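Colleague: Pasting a predicted model and its sequence here:
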Amino acid sequence: MKNFDSKSGFSSDSRTFHSLRPPVHLPPPHSPLSASHYALSLHLKSPWSDSVTALVDSASGHRVSFSEFIHSSQTLASNLQSLVRLSKGDTAFVLSPNLVKVPILYFALLSLGVVVSPANPISTPAEISHLFQLSSPAIAFSTSSTAHKLPHNLLRLGVILLDSPEFDSLMTTTTTKPAVPLVEVSQSDLAAILYSSGTTGKVKGVMLTHRNLIALAASYDATRSQRERPAVFLYTIPYFHVYGFTYSLRSVVLSETVVLMERFRMEKMLKAVDEFRVTHLAVAPPVVVAMAKGDVTDGYDLSSLEGIACGAAPLGKDAAAAFKSKFPRVVIVQGYGLTETTASICRTTGEAETIKTGTTGKLIAGVEAKIVDPDTGLAMFPGQEGELWLRGPSIAKGYVGDPEANSATFVDGWLRTGDLCYIDHQGYLYVVDRLKELIKYKGYQVAPAELENLLHSHSQIKDAAVIPYPDEEAGQVPMAFVVRQPQSSLSEADVIDFIAKQVSAYKKIRRVLFVSSIPKNAGGKILRKDLSKFALHQSISKL
């Protein structure tokens, strides 16, 4: 390896930043190993017995111990293989809210070499139909409240409801066959297809391999801290999101107790922290913002809280400072990651890093980064801004069935993130802006082009553009600029309602401004920054 600066990790020869973390020793890449089996092997390092709680349903108080979790996932895998006839290489579509059964299902499917493909349960039937085209699932696991959205005729092995006696039987009924299915899974095999909005408005299916997940699990193991008792993590994050999906592995690797909420409500979350003595929260920034405000936390005993893992979108300096002022003993751990990086690829670790504001931390072990000038393509030096490129064992295999996007995003082993960043002289990553045009609403990704296409389909709309508008609670909300057709009397409410009927709740347009034209460059590309400045100016003018 070429020499690099011991403080920033930067090599002036290759203009590449290297991780400053201690190296993580991964299993040989060609040895057969599934991500679930690797996570369970790391779980054996736990100083506690498997009688400790793995999962808690915050609503019912129902608990599952690690021994029950492991036994249920192995029994389920055996029955899915022998009774349902699921086999290696099949894809399983999962459409469910956060339930205790979901991580049990994930581990069972991964051990069989079945590709896990979870989706947002509030997706519309039309959105789900598109996801089916990407992943071609053989089976779907759903709930009685979401199953009606699925195109049943496209599923070779049908639909199994997680809230049914059938699924309970599959988890508990042992046969004469061995509990642990004998399936040889290669680390290069596909483990999951997770869905991510692309800049073109098309949802992409991100292909993650078992090796990707193994690399992430190893990085969790490398930062394992010594504790007297297991950490108690409350998940407000959904299991279908890369954040929640990878945390289902993390909790097993680190033997953490997970408290689950089926649907997020601030009051229910605070009650659960109090009731279950939660030590850590896994949240998106809007939760941190809300907790820091007013009297929302009054009346709850939050003294058990030690830390907050904040991800899925950037947390502002002011919000972090306000939270620390109110909860001085609670450590905020920030990270940076994408679906394409198998979640967190950059983290703040240890007190010295977590007290630094504005940064998402340092590169995890085994990762390299470049900051590339988007105009010249030249790699930049520490402190200079450019597009962040990443390389390492947790970088996704690519997008399913999308060669055009693959060639644009994955270049010679590097992932082009589309994010404008810089790495300082101490190796800390700072995310300045997104070159991508995604809107981050409460951690969800919303593609402006998807909403623009819908707006353009309205007979009274001549032209339209959608931008992210800053919002203290949500982070960003979709705002539409609309050019009406001549003689049209279309109102803001009409536009909002038109879109709301066609998309999931988080994609709804929240603000509308009528304009005479949409600013564009010579190539016809919308000048979104001009629109953003105009929107903020209009807002200030009204104050």
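Modeller: Now that the structure is in, tell me what you want to look at.
Colleague: Could you use CA atoms for every contact and neighbour count after this?
Modeller: Fine.
Colleague: what about the strands in the stretch 301-450 of the chain?
Modeller: For the stretch 301-450 of the chain, strands defined by DSSP state E, counting those that start in this stretch occupy the ranges 307-310, 331-338, 343-347, 362-363, 368-372, 386-391, 398-399, 410-411, 414-423, 429-434, 439-441, 444-446.
Colleague: winner for burial among those?
Modeller: strand 362-363 (a mean of 27; mean count of other CA atoms under 10 Å).
Colleague: For it, name the packing helices and strands.
Modeller: strand 343-347 (3 or more CA pairs under 8 Å, 6 or more residues apart in numbering; DSSP states H and E).
Colleague: pretty sure Asp163 contacts Thr143?
Modeller: Yes - at 5.8 Å, Asp163 counts as touching Thr143 under the criterion of CA atoms under 8 Å.
Colleague: try this one side by side with the last:
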Amino acid sequence: MVVQWKRRCDSNHLGHFFVDYMRRRANEICQIDAATGQEETCASVLSRSIRLAQCFRKFGLVPGDTIVIGGKNHLDVHIPFYAAMMNGLPVGGLDPAHKCNELKHLFTLIKPKIAFCEYQMFEEYKNAIQELNISTNIVTFGGGENSLVKFMEDHRASQREDEFQVATFNTDEVYCWLVGTSGSTGQQKIVALTHPHLFQMTEFYSYKEPKNGERKTALNSSTLLWITGCFNALLMPINHVKLQSSAPVTTEHIIDIINKYKPGGTLCTPTALAPILHHEKHCDLTCFDVIKTGGTKVHKELLANLKARMRPDAVIQQGYGLSETGGLVMEQRPEDPIESVGTLDPKYEAKLISPETGKEILEPNVTGELIVRGPTMACYYNDPEETKNVFTEDGYLKTGDLFYKDEHGYYYFVERLKMLLKYKSYQVIPPEVEEVILKHPGVADVCVTGVPHRDDGEHVVACVVRRPGHRVTANDIKELVAKHLSSFKHLHGGVVFMDALPTTVSGKVARIEVKKLALTAHKE
């Protein structure tokens, strides 16, 4: 089936799109859980999604009401997502391991009517809701009295599935996806995307129909926390079987999945690819027709090693985009320079701005901050002030990323201007970790930075100044972070104790200097 995006009429939205192609593929496999070997047809996925959409309506949800989903990649996790698309309910994707403090911040912004989570995380969600004193219903994946099965039994609709009508609403006003990002202050923000946003950004994320007509698997390693997880859930089943796993995503497990199921395509970060190439267990990458990658700098060595392991006719495709743009703004073609992220999508305008002077850079091969504007720019949900801060007066988004452009118009990613750290495919906001560490009575000051790691991108390091007379240890700091924050924010790089943090002439912590010191300092 060839999807003609530009032929979608304005009255249709992602809910119509989902129902249409699932009916066309009714008897074919839609998704596989590689951890259990379970398979599910498109007809079954559509039936369960419609029944849950009916339950949402009986529960009292109307277009514009929000839900959040924090689940592992089992066969149930996308059912609430599909049901929400059909009803015009904005969906916020959460990390399955988010804890109470993290949930409280996100719930304050999103204000969900229903929160879906793993059974084991019920108490974290319950505590967050109680501390905020909000009315949010918890539905768990797995057992318990709050299970998804119980929710559907309690709100069973009398309407037959074949009588179900997809909701109608203004697609320019009703959001479909609420995805977390950093914001200019370092505090996590929620980017709000409409149905037209996602319709316009589907080309890079969709996987073309195989030339021989064979419907291969496509590997989805993203949870609904990421915008890629949203696109994968919607687009993979069009021409491929969505292959994912409810088990912990270790490198060895991914290698086993690839060797067994032979996926034809995937979308993942370079930090996910590097450990596969370096692992002692061989991974047969000749099955891939295309591997799409981005999200951080892709080094030439990795690209060369990856290409050598794939078929000569296979494609490695880089792209660059942000949650705030609704997805991709640059896309690499096979003939483009291997280290570039391609050229700017014609829908967008972009400039490179000197961080020192604030003036536009017009010369080739000179690095500056990328600012971009176009038709899919998104706002921060329930935060007009932060939305205003991140855009220029003439409507350009300040990306916080450094690029240069060569004389042929190809863009090259250099580094992040922002202070974000990148652990695997996760963004770590240093002030969030610092805030937790500063709660310890033995800590006078702290600066969180990162040290390079071959496979993981960066490992988080805490540079700590002890309070006089206190004997706080590195293990004390690590345990404190582990107790309050998700695993990707843990101090994998260790703790460095300092007498004082270096500062700039204005009295601020000199983060660049701290990073240099952390590279060579003794880490406990």
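Modeller: Looks like it arrived, so ask away. For clarity, every value in this text was computed on a predicted model and none was experimentally measured.
Colleague: circling back: quick one: which of Asp163 and Thr143 of the first structure has more around it?
Modeller: Thr143 (20 against 16; other CA atoms under 10 Å).
Colleague: Which residue in the second structure aligns with the more buried one?
Modeller: Thr143 of the first structure maps onto Glu118 in the second structure, with residues paired by TM-score structural alignment.
Colleague: Mind listing what's buried along the strand or helix carrying Phe122 of the second structure?
Modeller: Per DSSP states H and E, Phe122 of the second structure falls inside helix 122-132. Judged by neighbour count using 16 or more other CA atoms under 10 Å, the buried positions of helix 122-132 of the second structure are Phe122, Glu124, Tyr125, Asn127, Ala128, Ile129.
Colleague: for stretch 501-519 of the second structure, same thing?
Modeller: Buried, per 16+ other CA under 10 Å, within stretch 501-519 of the second structure: Leu501, Pro502, Arg511, Val514, Lys515, Ala518.
Colleague: Mind putting these into CSV with distance to Ile276 of the second structure and secondary structure?
Modeller: Shown next, in CSV, are these (distance: CA to CA, whole Å; DSSP: H, G, I helix; E, B strand; the rest coil):
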residue, distance to Ile276 of the second structure, secondary structure
Leu501, 37, coil
Pro502, 38, coil
Arg511, 32, helix
Val514, 31, helix
Lys515, 28, helix
Ala518, 27, helix
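Colleague: Closest to Glu385 of the second structure out of these?
Modeller: Closest approach between these and Glu385 of the second structure, by CA to CA: Arg511, at 26.0 Å.
Colleague: corresponding residue for the closest one in the first structure?
Modeller: Looks like Arg511 of the second structure aligns to Arg528 there (TM-score structural alignment).
Colleague: Translate Asp433 of the first structure into the numbering of the second structure.
Modeller: Per TM-score structural alignment, Asp433 of the first structure is aligned with Glu415.
Colleague: can you check Gln187 of the first structure too?
Modeller: Aligned partner of Gln187 of the first structure by TM-score structural alignment: Asp172.
Colleague: which residues in the first structure does the host helix or strand of His459 of the second structure match up with?
Modeller: Element membership of His459 of the second structure [criterion: DSSP H and E] is strand 457-466. Mapped onto the first structure using TM-score structural alignment, strand 457-466 of the second structure spans residues 475-484.
Colleague: got it, and stretch 218-227 of the second structure?
Modeller: Under TM-score structural alignment, the match for stretch 218-227 of the second structure is residues 233-242.
Colleague: Off-centre distance for that stretch?
Modeller: 8 Å (CA atoms, centre = their mean, to the nearest Å).
Colleague: Contacts for it, please.
Modeller: 94, 97-98, 102-103, 118-120, 194, 243-245, 248, 256-261, 263-264, 269, 273, 278-284, 338-339, 342-343 (CA atoms under 8 Å, 6 or more residues apart in numbering).
Colleague: Mind listing what's buried along that stretch?
Modeller: Buried, per 16+ other CA under 10 Å, within stretch 233-242 of the first structure: Phe233, Leu234, Tyr235, Thr236, Ile237, Pro238, Tyr239, Phe240, His241, Val242.
Colleague: right, and Thr257 of the first structure touches Leu55 too?
Modeller: Yes - with contact defined as CA under 8 Å, Thr257 of the first structure counts as touching Leu55 (5.8 Å).
Colleague: ok, these two, which is more surrounded?
Modeller: Leu55 (28 against 25).
Colleague: List the residues that contact the more buried one.
Modeller: Arg63, Val64, Ser65, Val100, Thr257, Val258, Val259, Leu260.
Colleague: lining up the residues you listed with the second structure, which overlap?
Modeller: Retained in the second structure (both residues aligned by TM-score structural alignment, their matches' CA atoms under 8 Å) from the contacts of Leu55 of the first structure: Arg63, Val64, Ser65, Val100, Thr257, Val258, Val259, Leu260.
Colleague: Ala34 of the second structure reaches Ile257, doesn't it?
Modeller: Yes - contact criterion CA under 8 Å: Ala34 of the second structure and Ile257 qualify, at 6.6 Å.
Colleague: So if I had to pick from those two, which one is more boxed in?
Modeller: When neighbours are counted by other CA under 10 Å, Ala34 of the second structure and Ile257 differ, and Ala34 comes out ahead with 23 against 19.
Colleague: Where do the strands of the stretch 51-200 of the second structure begin and end?
Modeller: Under DSSP E, counting those that start in this stretch, the stretch 51-200 of the second structure gives strands at 67-70, 91-93, 114-118, 137-141, 175-181, 189-194.
Colleague: Pull the residues that contact the third one.
Modeller: Outside strand 114-118 of the second structure, the residues within contact range by CA under 8 Å, 6+ apart are 66-72, 96, 125, 136-142.
Colleague: Over to the first one?
Modeller: Strand 67-70 of the second structure is touched from outside by 77, 80-81, 84, 89-98, 112-118, 224-225, with contacts defined as CA under 8 Å, 6+ apart.
Colleague: same check, this time on the longest one
Modeller: The list of residues contacting strand 175-181 of the second structure from outside it, by CA under 8 Å, 6+ apart, reads 64, 85, 88-93, 188-195, 225-227, 323, 381.
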